[in-house]
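K.L.:
Next one to model:
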Amino acid sequence: MPPMSPVSAAPASATGAQSGAQVSCAATLSAPTREAAFAAAARDTGVPEPLLKAVSYMLSRWDDHSGRPSADGGYGVFDLSDRTPGPGTDADKGRVAEAKSQITRAAELTGLTADALRRVPNAGVCGGAALLASYQRENPRRDGLRSGGGDLAAWRDAVGRFGAGHDFVRQVYQTLRGGESRVTADGQTVTLPADESVPLPPAETAAAPDTGCPEDLGCEAIPAPYAKLTPTDPDNTTKYGNHDIADRTGSGGPKLDYIVIHDTEGYYDPSVRLVQDPAYLAWNYTIRSSDGHVAQHLDPKDVGWHAGNWYVNMHSIGVEHEGFAGDATWYTESAYQTSATLVKHLAATYGIPLDRAHVIGHDQVPGTVAGATKSMHWDPGPYWDWDHYFELLGAPIGGGRAATTQVSAGDVVEVRTGYQDNRQPLTGCAAASPPSPECVPGAGTNFLPLRQAPSEDAPLAADPGWKPSGEAGTTYVSDVSARVVSGHKLVVAEVRGDWLGVWWAGSLAWLHNPADRPVVLQAAAKTVTVKAGATGPAAVYGRAYPESAAYTGTDVPVQAVSPLEYTIPAGQTYAVSDDDVVTDYYRATSFDGSAPGDRTDVTGQDRYYQLWYAHRQVFVRAADVDLHDARPSALVSTAPPVVRGVPWVGRRLTASPGAWTPSPKKIRYQWLRDGAKIRGATGRAYHVTGRDRGTRLSVRVTASAPGYESGAATSAATAPVRSPWHRHRHSHRHQRHHR
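P.N.:
I've put the predicted structure just below:
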């Protein structure tokens, strides 16, 4: 949506402006760009322009989202909410009860209608600025507004009231110090210069229970109950909730290996009420969308029931985010940043790898037995921005490597889909994720489709676990049959032009990797194939449970090792995401842990590998497959070689090697005449000879570095080689013609 149109810039008749407004929005409404709108709103409200930009960035990254609501129901670049917040808990400092919603209050302050504040980008800018200014006027501790700027530190209380807490305030002031600049989804360039002189608010120092959070995150404790469902039942009852006692952060086990990213499929307040219900189920943390506020419910040492797979529950921390998987809404920057800060801290504390095989979506959790996959969850859904999230984690997908088309059969590639400009069609949002609206065309997505043949017209790939009858995938929002999500690793079986044939769910599927926008990166990963000499395919599992002998002497009943619907047929290869999987089973069936074998972690000797398989992570027994070492990644050309000089006989041409990732240690040159090698021409410079007359010259550069396969790239060809005397004779005729 453009920043302003003649209609939305018009006065009261277009925006429904009301009399009695305290702020005039005329200049902001008529601003030609979002950058200019921030400047105008700052002048008209007295809010420092940098502060306006910083608050807005934390709420929306300056995107307007074309009138769509955010995950918490807010609108526009200031995420103005329709809901009236109630008071927070003691731990939720800064969140005060408001008599009116932000949109209602902004409408009163500006005279604009609620509809204009939701749908007109510059109206939202003015409304947010007016609201922030009103909070400052009503702040009993204010140092006073200063025209055209003011002391930024004096606005902390107002910022806290806007974003509902101390954590949000720190994020805003960190943004002021560090600066930001980006191009929004609708093409608006907005820049906030860094200002390191801005003081950060002090970290929250109030005493609070240990929540497992970083010290400066200010997490709130809202404990999940561990209770009998019927209080009069004996302590050894098996009817209890809503989690299990364990020693995952100590020596008792099981070990923490995963962090599972969920969305709540609801709003924050009802979600935290649910987690306090003994008859429901528990997860570890909930993150509020409006300001990134974090509530902890479960100590990481204990086992939540959030993943729908007991093995994954045993080994994971569950983090819920306010929002809906099927809604093309947007998670606020504050929520992304807080979540990333929390997850990065948890990963470092418990040794969990920061990669897409261990920081996973609920949609990547496998079923437990054959037939269970089709009932697994699909959150956080196609609208969660994995690329941005892993940038915030400090572990960008692909490790900063350039995407490439230089791919061969046998390569392992990592997919990087993009988000903002990756707009895949989706259907069925309202039905799959009520109360979501219908899917919004043009919304950013986190996946790419796979097809059954190398053509955009071919049916989508099939997933026999998700759709046991074998039909093709669809665009239905919850149908993950044919969706490869950012960070996924695939093994290439075949290359046909812009299409890569990859192994997917037991079949060959095709990924489009266009030359003008490649979506894969060379990746190093171990791979597996069916064991040599095997008479059938290798079974695939949703749990890495121990062998029967491991239960001897434990009082723990043997747990069946049951395969899923999937197999690895002969001739297919899949990428390994973890070759050191814990083989274990944690027993927990009674409230007081008195049942035979309860609170015991049985570990086995049977070895498993974790794989990228279809949309999920699965396991395969090491005894059933051959493990192959990772092929070294090749160097990738990020800018082609260039030939410099005039292509005339007798002249000297030189080659620039272009740019490569990673940086090469050695460069080799081979000059080409009409694409064929010129014998002995292997230096950076080439002397043009008579043999070259009428041909086109180019240079092929081969780059190498220790630990990588060599990469090669060829320059563009020169114009046809000419003799200098042709040029001189033409020049003389031209001069005589003008005498």
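K.L.:
from here on, contacts and neighbour counts on C-alpha atoms
P.N.:
Will do.
K.L.:
Tell me how many other residues surround the nearest residue to G542 once chain neighbours are set aside.
P.N.:
By the measure of CA to CA, 6 or more residues apart in numbering, the closest residue to G542 outside its immediate chain neighbours is T368, 4.7 Å from it. Residues lying near T368 (other CA atoms under 10 Å) number 23.
K.L.:
likewise R34?
P.N.:
Neighbour count for R34, taken as other CA under 10 Å: 26.
K.L.:
That one contacts N122, doesn't it?
P.N.:
Yes - taking contacts as CA atoms under 8 Å, R34 lies within contact range of N122: 7.0 Å.
K.L.:
Can you give me the end-to-end span of stretch 536-555?
P.N.:
Distance between the two ends of stretch 536-555: 35 Å, counting by CA to CA, to the nearest Å.
K.L.:
one step back: residues touching the residue nearest to G542, list them.
P.N.:
T368 makes contacts with 309, 541-543, 562, 564, as judged by CA atoms under 8 Å, 6 or more residues apart in numbering.
K.L.:
For ChimeraX, write the select line for the buried members of the residues you listed.
P.N.:
In ChimeraX syntax, the buried subset of the contacts of T368 is picked out as below (16 or more other CA atoms under 10 Å):
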select :309,541,542,543,562,564
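K.L.:
buried ones in stretch 542-549?
P.N.:
Using 16+ other CA under 10 Å as the test for burial, stretch 542-549 gives 542-547.
K.L.:
Next step: these restricted to strands.
P.N.:
Within these, no residue falls in strands by DSSP state E.
K.L.:
Could you tell me how many residues sit around K677?
P.N.:
15.
K.L.:
just S656 next, same as before
P.N.:
Burial of S656 is recorded as 16 neighbouring residues (other CA under 10 Å).
K.L.:
any idea how far it lies from A713?
P.N.:
Look at S656 and A713: by CA to CA, they are 12 Å apart.
K.L.:
How about V275?
P.N.:
Separation of V275 from A713 (CA to CA): 56 Å.
K.L.:
more neighbours, the two?
P.N.:
Shown here are V275 and A713; by other CA under 10 Å, V275 has more neighbours (23 against 20).
K.L.:
unless I'm mixing things up, the more buried one is touching Q296, no?
P.N.:
No - contact between V275 and Q296 fails when scored by CA under 8 Å: they sit 10.3 Å apart.
K.L.:
Quick one: the strands in the stretch 401-550 of the chain, in order.
P.N.:
Applying DSSP state E, counting those that start in this stretch to the stretch 401-550 of the chain gives strands spanning 412-415, 447-449, 483-485, 489-496, 499-504, 507-512, 520-523, 527-530, 538-541.
K.L.:
just so I know, which of the ones you listed lies nearest G218?
P.N.:
Among the strands of the stretch 401-550 of the chain, the nearest to G218 by CA to CA is strand 483-485 (32.0 Å).
K.L.:
ok, and what's touching that closest one?
P.N.:
By CA under 8 Å, 6+ apart, strand 483-485 touches 415-417, 446-450, 614-615.
K.L.:
Name the pair among the buried residues of stretch 542-549 with the greatest separation in space.
P.N.:
Largest separation among those by CA to CA: G542 and E547, giving 14.8 Å.
K.L.:
Here is the second sequence; please produce its structure so I can put it next to the first one:
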Amino acid sequence: MAVALIWGSATAGNARPSDATPGGFERAAEQAAAEFGVPKEVLLGVSYESSWWEANDGRPSTKGGYGPMHLTDTTSGGAYAHRPGEGPVDTTGTDDPSEHTLQAAAAMIGVAPRTLKRDELQNLRGGAALLASYQRQITREMPLDPGSWYGAVAHYSQASDTTAAGRFADGVFEAIRSGRQRVRKDGQRVSLPKTPSVRPTRSQLASLGLRTSAAAAVPECPSELNCRFVPAAASNYQVSARKSNGMDVDFIVIHDLEGSYDGGISWFQDPVSGVSPHYVMKADGSEATQMVATKDIAFHAGNYWVNLHGIGIELEGYAAQGPTWFTPAQYKATAALVAYLARRFDVPLDRKHIIGHDNVLPPRPARAPDAHWDPGPYWDWEKFMALLDADHRLEREAGGAESGGNIGIGQAVTIAPTYGKNPQTVTVCAPTCRTQTQPSNLLYVRTEPRDDAPLVSDLALRPDGSAGTNHIDDWGSTVVWGQEFVVADVRGDWTAIWFGGHKGWIHNPAGVNTRLAPNARIVRPASGVKSVSLYTTAYPRADEYPRGVPASEQTRFNVYTFPQGQAYVAARTPVDADDFFPATPTRPEVVVTGDQKYDVIQYNRRLAMVNTAETGR
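P.N.:
The predicted structure follows:
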């Protein structure tokens, strides 16, 4: 009864904060620590590393963790509709104990699991109880010295290998030794005073019986780059063994931060963000920071299957502020890194594999309006690909194809406007709206061959079929340098391409904005197939997953069509249907490979997947 009076219970609706007065969270943490014999510094350090002391209104992280102690709760038995890095986690998962620490903690303190999700006081108690149970397993005693809790803290991470567990514990003890201060979203200021005298007992890590894993001790960068390694938050990526485990790297994805270099790195170190790239590039080209080992899966593309096969690079800068953010030094440094990665992972140097975030379809149609469109219209793809020598190589492969020339229906063309001679007008609203006209990497796609014709409509963005706009974030009616499409018609200065299920027209006088692509691989609906299904991912069939591993949902983009009579350009080689599940303390990592193959096609501004069983050439 006394416990109930002290700790209260959850209220319906929003998560319940510790209280509205300054210091309420700290007092709650102090009481929880004292109740279960955990040093207060350890409890606050674990909470800081797990959630930055936030309750997040009772919402789960992308790892399925709740509250300031990030107690996990997933339920086995359904298909994965959401995967890590794609947004809100769903309520499905495996039966592994590492995914159900909330239930274990609830049983220890005698409180319903749903209460721990929404009442941060009970959440703190549950986390303290778990830490105490882990400590007893290691030392069979409850020491007052925070450093003697290193093994329990490493265990709390639920990591499956010594590298990840040690990284989490090192982060906690760095916070304890150096101190931390933060103002929570509810206005409370929380402090963890520095205690530099604490010496963590790292030898306890060996007692956990975890697998060993090679860490990225030094950054994976070409010798000409000034490169360092700063690890992202452990919850913002998954430990893997690409490509030795059979998972190929097929894409290198270019992003921009919409912010500063240091601010971006700090954000990716925040477990609340739920995202991370592999690399961050400074605007002046003077430094690169690797945050996730290339063997591991960073959450950067907003599409888990693309994350499985991608390496993400974030550029310091803003997509809407023009080319001044993308300096020559940044182009050169990024090109050096991409060339290095492409050699290591056999990634083709073309725009079906060296892509922008704007080329990645979101995992579900409902997410299309929020899909990212970076690096934006002012990233000079022509300049960048030339630095990779890809432009010259493609010309050699195409037999010296140049801009212009005779364009015929059914041929493939590469979108190739000269950046400096391609001014385009866009509307930028941030927050007031203005128009700006300057050199750009894009062309507008219209419904008819005339300048005043409406822009094509993307039904994922506009279910009512209304016309597209020239707003800078309206990606549904533009094509970008380097993309390849099949010619559907030619009228005067206008060329029609098959684009997003439509015949879309681009202004192309004398072929100045395109280049013939005679070696492009063109796919069409197979005989007898009325319309090819389009997907955002390439997962195996549900019956191909082993027992105990939930099938991921292979999402069909039903608003898009690929009917008979249309044709699209595909990557040179189809990809296997596959999926991945990271190792847990009781199970090694799982790679699931299906017997189906998918073509990655240039469908509109973004890439889409089509089953090769439905297509022909």
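K.L.:
So after superposing, what's the score?
P.N.:
For this chain pair, the superposition-based TM-score is 0.61 by TM-score structural alignment, normalised by the length of the second structure; 394 aligned residues with a CA RMSD of 2.0 Å.
K.L.:
aligned partner of the residue nearest to G542 of the first structure in the second structure?
P.N.:
Under the alignment (TM-score structural alignment), T368 of the first structure maps onto P363 of the second structure.
K.L.:
Please say which position in the first structure V590 of the second structure maps to.
P.N.:
In the first structure, V590 of the second structure lines up with T600, judged by TM-score structural alignment.
K.L.:
oh, I was asking about E287 of the second structure
P.N.:
E287 of the second structure maps onto H293 in the first structure, by TM-score structural alignment.
K.L.:
Give me the neighbour count for that match.
P.N.:
Neighbours of H293 of the first structure using other CA under 10 Å come to 25.
K.L.:
For the residue lying closest to it once chain neighbours are set aside, list the residues it contacts.
P.N.:
Excluding its sequence neighbours, the residue lying closest to H293 of the first structure (CA to CA, 6+ apart) is I287, at 5.6 Å. Each residue near I287 of the first structure by CA under 8 Å, 6+ apart is listed here: 268, 293-295, 319-322, 335, 338-339.
K.L.:
and if you look at Y280 of the first structure?
P.N.:
Y280 of the first structure sits next to 241-242, 274 when contact means CA under 8 Å, 6+ apart.
K.L.:
now, which of the residues you listed sits nearest I568 of the first structure?
P.N.:
Distance to I568 of the first structure across the contacts of Y280 of the first structure (CA to CA) is lowest for N242, with 36.9 Å.
K.L.:
And the helices in the stretch 351-500 of the second structure?
P.N.:
Taking DSSP state H, counting those that start in this stretch as the criterion, the stretch 351-500 of the second structure carries its helices at 381-387, 390-397.
K.L.:
Just the element for the equivalent of H615 of the first structure over in the second structure, please.
P.N.:
If you follow H615 of the first structure across to the second structure using TM-score structural alignment, you land on R605. In this assignment (DSSP states H and E), R605 of the second structure forms part of neither any helix nor any strand.
K.L.:
I'd like to know how far R605 of the second structure sits from G504 of the second structure.
P.N.:
With CA to CA as the criterion, R605 of the second structure and G504 of the second structure are 12 Å apart.
K.L.:
Of the two, which one has the most company?
P.N.:
Per other CA under 10 Å, whichever of R605 of the second structure and G504 has more neighbours is G504, with 27 against 21.
K.L.:
show me what contacts the more buried one?
P.N.:
By CA under 8 Å, 6+ apart, the contact set of G504 of the second structure is 445-448, 456, 496-498.
K.L.:
Adding mean neighbour count, write the helices of the stretch 351-500 of the second structure out as JSON lines.
P.N.:
Putting the helices of the stretch 351-500 of the second structure into JSON lines (neighbours: other CA atoms under 10 Å) gives the following:
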{"stretch": "helix 381-387", "mean neighbour count": "19"}
{"stretch": "helix 390-397", "mean neighbour count": "15"}
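K.L.:
a markdown table for these, including distance to S477 of the second structure?
P.N.:
Listed next are these as a markdown table, based on distance: least, CA to CA, whole Å:
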| stretch | distance to S477 of the second structure |
| --- | --- |
| helix 381-387 | 18 |
| helix 390-397 | 25 |
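K.L.:
D595 of the second structure is nearest to which of those?
P.N.:
Closest to D595 of the second structure of those, according to CA to CA: helix 390-397, at 31.8 Å.
K.L.:
How far does the closest one sit from its chain's centre?
P.N.:
In terms of CA atoms, centre = their mean, to the nearest Å, the centre of helix 390-397 of the second structure is found 30 Å from the chain centre.
K.L.:
and it, what does it pack onto?
P.N.:
With contacts taken as 3 or more CA pairs under 8 Å, 6 or more residues apart in numbering; DSSP states H and E, helix 390-397 of the second structure sits against helix 381-387.
K.L.:
Which stretch of the first structure lines up against the helix it packs on?
P.N.:
Counting by TM-score structural alignment, helix 381-387 of the second structure falls onto residues 386-392 of the first structure.
K.L.:
Mind listing residues that contact that stretch?
P.N.:
336-337, 340-341, 396-397, 416-419, 446, 486-487.
K.L.:
again, but for stretch 494-503 of the first structure
P.N.:
By CA under 8 Å, 6+ apart, stretch 494-503 of the first structure touches 405, 407-409, 454, 490-493, 508-515, 572-574.
K.L.:
Go through the second structure and flag its longest strand.
P.N.:
Every strand in the second structure considered (DSSP E), the longest is strand 590-602.
K.L.:
That strand vs the first structure, average distance?
P.N.:
Once the two models are superposed, strand 590-602 of the second structure sits on average 0.7 Å from its counterpart in the first structure (mean CA distance after the TM-score superposition for the first structure).
K.L.:
Show me which residues of that strand are buried.
P.N.:
590-594, 596-602.
K.L.:
and which of those residues is nearest to G246 of the second structure?
P.N.:
Distances from G246 of the second structure to those, taken by CA to CA, are shortest for V591, at 7.8 Å.
K.L.:
close enough to count as contact, the closest one and K243?
P.N.:
No - at 11.3 Å, V591 of the second structure and K243 do not qualify as touching, with contact defined as CA under 8 Å.
K.L.:
Need the counterpart of P518 of the second structure in the first structure.
P.N.:
Mapped onto the first structure by TM-score structural alignment, P518 of the second structure lines up with A523.
K.L.:
And for G259 of the second structure?
P.N.:
Per TM-score structural alignment, G259 of the second structure is aligned with G266.
K.L.:
okay, now the closest residue to its match other than its chain neighbours: neighbour count?
P.N.:
Nearest in space to G266 of the first structure, with sequence neighbours left out and distances taken as CA to CA, 6+ apart, is G323 at 5.9 Å. By other CA under 10 Å, 27 other residues sit near G323 of the first structure.
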